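Novice: here's a sequence, model it:
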Amino acid sequence: MKFTRQADAQWKGNGKDGKGFITTGSKVLEHTPYSYNTRFEDGMKGTNPEELIGAAHAGCFAMQLSVLLNAANFTVTALNVSASVNFEDGTITKIILNLEGNVPDIDAEEFQQIAHEAKTVCPISKVLHTEIELKILLKNT
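Specialist: Predicted coordinates for the structure are as follows:
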């Protein structure tokens, strides 16, 4: 499978006082604001590159894990993934993926093994050159 996805960013003004807008090819984000304030100060309405990377990574990982679990003959009830993107001195230093899963009939050891494989083969994990930590909670009822 081969495809290309598109996203566009517009920026006006200098780094600290300027502002911009992000639009994705799907238009899910359309003219979404981002700025120095949305990136480095809390409480501002808008997005930032780090949360977009976190969203992409969490979504990609969850989908990859679901595919691998299905290939191992497990059916996912729910996978909830959050990504914490740590930024320090101009560098993304670490991403922590917090995984909570509900997958009937799987034991914790096999779930962890498949989750770690998903972390390794996830396309977004592969493109990021930072430490990626995975925290796992299996919640079977």
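Novice: only C-alpha atoms from now on, for both contacts and neighbour counts.
Specialist: Noted.
Novice: and the residue positioned nearest the centre of the chain, how far is that from residue 63?
Specialist: Nearest residue to the geometric centre of the chain (C-alpha atoms, centre = their mean): residue 57, 2.3 Å. Using C-alpha to C-alpha, to the nearest Å, residue 57 is found at 10 Å from residue 63.
Novice: here is a second sequence; please produce its structure as well for comparison:
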Amino acid sequence: MKRNATAVWNGELKTGSGKISTQSTVLDNTQYSFKTRFEDGVGTNPEELIAAAHAGCFTMQLTAYIGEESNEIESIQTKCDVNFEDGAVIGSHLTVEAKIKDISEDKFQELVTKAEKNCPISKLLNTKITSSATLV
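Specialist: So this is what the prediction gives:
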């Protein structure tokens, strides 16, 4: 399986702008710019897209591991914060809230750590990845 996205940029870095589109068209000429990356502009940026990919991938991986344990999942919500400093992505932090029937705190934390290490996006990222998780 292969997926793709396309970015087009016009103009200088600080005054120009770009458009990002995905194969699925979920993003279709979505605006991004210097302001959306480094200031408070309207649109997306690469780090936000990485955060979305990491949150989604991790949540699916955790769901798979919990399902293997035959626990009933009511919901899993993951927020991903990607840290960008001095021109580099320096970390990704996953904050998880989950409603799972009949799972111990220890087992839940074990599966969170396993998913953190093994989801395909975690493996792709060459950065420190951390998480915190709460059963509610």
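Novice: can you find the partner of the residue nearest to the centre of the first structure in the second structure?
Specialist: Residue 57 of the first structure maps onto residue 54 of the second structure when the alignment is built from TM-score structural alignment.
Novice: hang on, its match packs against residue 121?
Specialist: Yes - if you go by C-alpha atoms under 8 Å, residue 54 of the second structure and residue 121 touch, sitting 5.6 Å apart.
Novice: picking that back up, would you mind measuring from the residue nearest to the centre of the first structure to residue 4 of the first structure?
Specialist: For residue 57 of the first structure relative to residue 4 of the first structure (C-alpha to C-alpha), the value is 17 Å.
Novice: residue 38 of the first structure now?
Specialist: For residue 38 of the first structure relative to residue 4 of the first structure (C-alpha to C-alpha), the value is 28 Å.
Novice: so for these two, which residue has more residues nearby?
Specialist: Each of residue 38 of the first structure and residue 4 has its neighbours counted (other C-alpha atoms under 10 Å); residue 38 has more, 17 against 4.
Novice: counterpart of residue 97 of the second structure in the first structure?
Specialist: By TM-score structural alignment, residue 97 of the second structure lines up with residue 100 in the first structure.
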